[in-house]
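[1] this is a predicted model, with the sequence first.
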Amino acid sequence: MPFDTSQPHPELLQELVTMKMPFGKYKDRILCDLPDHYLEWFQRSGFPKGKLGILLETMYVIKLNGLSYLLDPLKKQNIRMR
């Protein structure tokens, strides 16, 4: 079943601070900690299909608009839960 992008999904924000990049140069790095230039490369070359692509594109838009600070409370919460 395809992921419905027409509705908001707050759980995506939680996944941005918990999910690790599954491949590439930044394998095992938390998605919200990926460098800007890496997300920009995906934006130019094409985001992967599926949920990973949606998460990476969401992170790109967050960083592009200077909104990374919105993830700080979730990051802190995630650190406490470990």
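    Here it is on my side, so go on.
[2] please count neighbours and contacts with C-alpha atoms only from this point.
    OK.
[3] checking the closest residue to Leu34 other than its chain neighbours next. Helix, strand or coil?
    Of all residues beyond its chain neighbours, the one nearest Leu34 is Tyr26 (7.2 Å), with distances taken as CA to CA, 6 or more residues apart in numbering. Look at Tyr26: counting by DSSP: H, G, I helix; E, B strand; the rest coil, its state is coil.
[4] this is the comparison structure:
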Amino acid sequence: MEMMQPNPEILQQLVVMKMPFGKYKDVLLCDLPVNYLEWFQRKGFPQGKLGMLLETMLVIKMNGLTGLLTPLKR
């Protein structure tokens, strides 16, 4: 069975991109609370790149993989 490797470009975006709107505007995507990400899961993630990044962040947090991001934070 082949293990999927995380895309380093996507991981980098999670630690530099800020939420562009809403309650957590200007908070880094990697610092968004799980309950906010779960809200998007229930209501629907935004279209496009932002939605993909938010969904990726939820998967990372739900699986206890936030350590993947630690070396990328500046």
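    Yep, that arrived. None of these values were measured; they are calculated from a predicted model.
[5] what lines up with Met19 of structure 1 in structure 2?
    By TM-score structural alignment, Met19 of structure 1 lines up with Met17 in structure 2.
[6] I figured that match hits Asp31, correct?
    No - the criterion here is CA atoms under 8 Å, and Met17 of structure 2 misses it with Asp31 at 10.3 Å.
[7] any idea how many residues pack against the residue nearest to Leu34 of structure 1?
    For Tyr26 of structure 1, the count of nearby residues is 15 (other CA atoms under 10 Å).
[8] Leu50 of structure 2 too?
    Using other CA under 10 Å, Leu50 of structure 2 is surrounded by 18 other residues.
[9] again with Tyr38 of structure 1
    Using other CA under 10 Å, Tyr38 of structure 1 has 13 neighbouring residues.
[10] same check, this time on Leu58 of structure 2
    Neighbours of Leu58 of structure 2 using other CA under 10 Å come to 24.
[11] what do you get for Leu68 of structure 2?
    With other CA under 10 Å as criterion, Leu68 of structure 2 counts 13.
[12] and stretch 30-38 of structure 1, which stretch of structure 2?
    Residues 28-36 of structure 2 are matched to stretch 30-38 of structure 1 when aligned by TM-score structural alignment.
[13] where do the helices sit along structure 2?
    Assigned by DSSP state H, structure 2 shows helices spanning 8-16, 34-43, 48-62.
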